[in-house]
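1. Fold the following, please.
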Amino acid sequence: MRESLDRPAAERAQTSLPSLAVALVLLTVVTGLALAVADGTLSGHDRTADERRLAVTTADRLVAPAGPLAARANVLNATRVATFDRGRLVRSVPPARNTTVAVSLNGSRLAATGTTSGGTTVRRIVLVERRETRTVTPNVTGSGSVTLPRRTDSATITVSTPPGTELWTVRADERVVLHNRSGLNGTFTVSLVPYETTELRFEGAGVVPAGSVTVKYAPPRTTKATLVVTVDA
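-> Sure, this is the predicted structure:
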């Protein structure tokens, strides 16, 4: 009678063994998948953090006063922008040599070390400064003068007077910027105060023919733009 009672219990135990094995296999698979997902998530976070660090470093370098694009902090020189390329990007930001970095301005690609398909993007609002050189030939006979527009920070003055005529002083408003009592002749660059218009006044003796003095200046003109740096590791 006892033998007949133990047989079903043994049979039930044998029947449950395959189920237990399947459950263990499923548990192993689920654990492995969970660990893989967790590892992938951590790796993704690390990659994103690395991308952002490089993107911020690159953007900060490009808009810095001593950077390859800047005329001064957050103001880009239009000429430097036009000649910026992959080589200048890598020289300015060496880690870009081994990572895909792309730089664009107002949607136009300036330089890249590869093709980006995603990645991390950092933006900076900047000004782009352009200069157009202008030339005037003032009438300097007597107490002649010429007024230069605001934001003009320098001027190049060329003096070529004929014999018997002397031009010995040039003033920028009330400040003497050039003086030679024996007479000025040659080309001179003078610094000006850019925050207001500047009146250049010429002092000398004799009749100075037209064209004996030329003044070249290049006031800056700025436009707002968005600099975009994308890093796709």
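2. from here on, contacts and neighbour counts on C-alpha atoms
-> OK.
3. Could you pull up the residues touching Thr149?
-> Not Thr; residue 149 is Pro. Each residue near Pro149 by C-alpha atoms under 8 Å, 6 or more residues apart in numbering is listed here: Glu196, Thr197, Thr198, Pro219.
4. Next, format those as TSV and append neighbour count.
-> Listed next are those as TSV, based on neighbours: other C-alpha atoms under 10 Å:
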residue	neighbour count
Glu196	13
Thr197	16
Thr198	21
Pro219	20
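5. Just give me the closest of the residues you listed to Asp60.
-> Pro219 (26.5 Å; C-alpha to C-alpha).
6. Which helix runs longest in the protein?
-> helix 2-63 (DSSP state H).
7. other SSEs contacting that one?
-> strand 70-72, strand 120-131, strand 220-232 (3 or more C-alpha pairs under 8 Å, 6 or more residues apart in numbering; DSSP states H and E).
8. need those strands in CSV with mean neighbour count, can you?
-> Listed next are the helices and strands packed on helix 2-63 as CSV, based on neighbours: other C-alpha under 10 Å:
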stretch, mean neighbour count
strand 70-72, 19
strand 120-131, 18
strand 220-232, 19
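9. Using TSV, lay out the ones you listed together with distance to His179.
-> Converted to TSV, these look like this (distance: least, C-alpha to C-alpha, whole Å):
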stretch	distance to His179
strand 70-72	31
strand 120-131	28
strand 220-232	27
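10. Which of those sits closest to Val22?
-> strand 220-232 (42.7 Å).
11. To compare against the first, here's the next sequence to fold:
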Amino acid sequence: MSDRNRPAARAQTTLAGLAVALVLVTAVTVGGVVAADRALADAAGESLEQHRAERTADALVTESPLVSSDNGSAAEAIDLALANDTNATELAAAVPSLRGVAFRVRVDDRTIAERGDLSGGHTVSRGALAVSRRSVGGTVDLSEETTTTLDGRTNRVRLDVNPGSNTTVQTVRVGDRVVLHRPTGIEGVRVVEVSSRASPVIRVETAESDPSGSVDASAIAFDSTVVRIEVTVDV
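-> Down below sits the predicted model:
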């Protein structure tokens, strides 16, 4: 082989070696997870299927592609929109206990992800808080009223303040809290953080006794429910 061809040959050898190494690392990683799970299952007196199903169920309700923390509550919860959009590949990538096994995940008796042939296996279930989202809105017609209430709990409200030419909107409250205040007048769109404990009540205060114009309020409301997560794993 000429000296000119040796660098190319070495490069090809290096690439081939890297590919083999990556395959070996992947195999060792998956094998390590299986070995660790088997040891933990034996220690707990569980079958490997039961152990993996238990670990998966715990992960799905705490930290997984199904869980959202931006849901109008203080705790993480299953986001039903995310549950509708998920798939088996996403879950297996996020939850190590689902890798290399046949499994099914159901939410309130509805299958959201399934992979492989489940001829038997072990099934466990967990109760979990779940949320669904919907758009809500309301308008304060300043010539007729000073308040409006949005139908549903939320943690963020969009306010579009459009006072009439003879009107100065000075303060906007949500519940008892002042979210906007400017003595010289508030106009335009603002997004404010609000408490999610109750449906937001928007109150508008103006400098005039006979104002005109409007304040439009809109938000994404969160409806909470309890669902049953069911996981079946067949090793």
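12. Please tell me how far the residue nearest to the spatial centre of structure 2 sits from His51 of structure 2.
-> By C-alpha atoms, centre = their mean, structure 2 has its centre lying nearest to Ser68, at 2.5 Å. As for Ser68 of structure 2, its distance to His51 of structure 2 is 25 Å (criterion: C-alpha to C-alpha, to the nearest Å).
13. ok, now Pro163 of structure 2?
-> In terms of C-alpha to C-alpha, Pro163 of structure 2 sits 62 Å off from His51 of structure 2.
14. Please work out which residues outside stretch 59-73 of structure 2 touch it.
-> Contact with stretch 59-73 of structure 2 is made by 75-80, 82-83, 86, 90-91, 94-95, 126, 128, 131, 153-155, 196-197, 221-222, 229, as judged by C-alpha under 8 Å, 6+ apart.
15. do that again at 7 Å, thanks
-> Here stretch 59-73 of structure 2 makes contact (C-alpha atoms under 7 Å, 6 or more residues apart in numbering) with 75-79, 82-83, 91, 94-95, 128, 131, 153-155, 196, 222.
16. same thing with stretch 217-233 of structure 1?
-> Outside of stretch 217-233 of structure 1, the residues within contact range by C-alpha under 7 Å, 6+ apart are 51, 55, 59, 99-106, 116, 118-135, 151-152, 154-156.
17. Over to stretch 115-130 of structure 1?
-> With contact meaning C-alpha under 7 Å, 6+ apart, stretch 115-130 of structure 1 is reached by 48, 51-52, 55-56, 74-78, 100, 220-233.
18. aligned partner of Gly204 of structure 1 in structure 2?
-> Applying TM-score structural alignment, one finds that Gly204 of structure 1 aligns to Thr206 in structure 2.
19. That match against Thr168, yeah?
-> Yes. Under the criterion of C-alpha atoms under 7 Å, Thr206 of structure 2 makes contact with Thr168 at 5.5 Å.
20. ok so, going back, now intersect the contacts of stretch 59-73 of structure 2 with the strands, please.
-> Ala77, Ile78, Asp79, Ala128, Val131, Phe222 (DSSP state E).
21. now the equivalent of Thr123 of structure 2 over in structure 1: how far from Ser108 of structure 1?
-> Using TM-score structural alignment, the equivalent of Thr123 of structure 2 in structure 1 is Thr121. The gap separating Thr121 of structure 1 from Ser108 of structure 1 is 15 Å, by C-alpha to C-alpha.
22. What of Leu184 of structure 1?
-> 48 Å.
23. Which helix or which strand is home to Thr29 of structure 2?
-> In the assignment (DSSP states H and E), Thr29 of structure 2 maps to helix 6-44.
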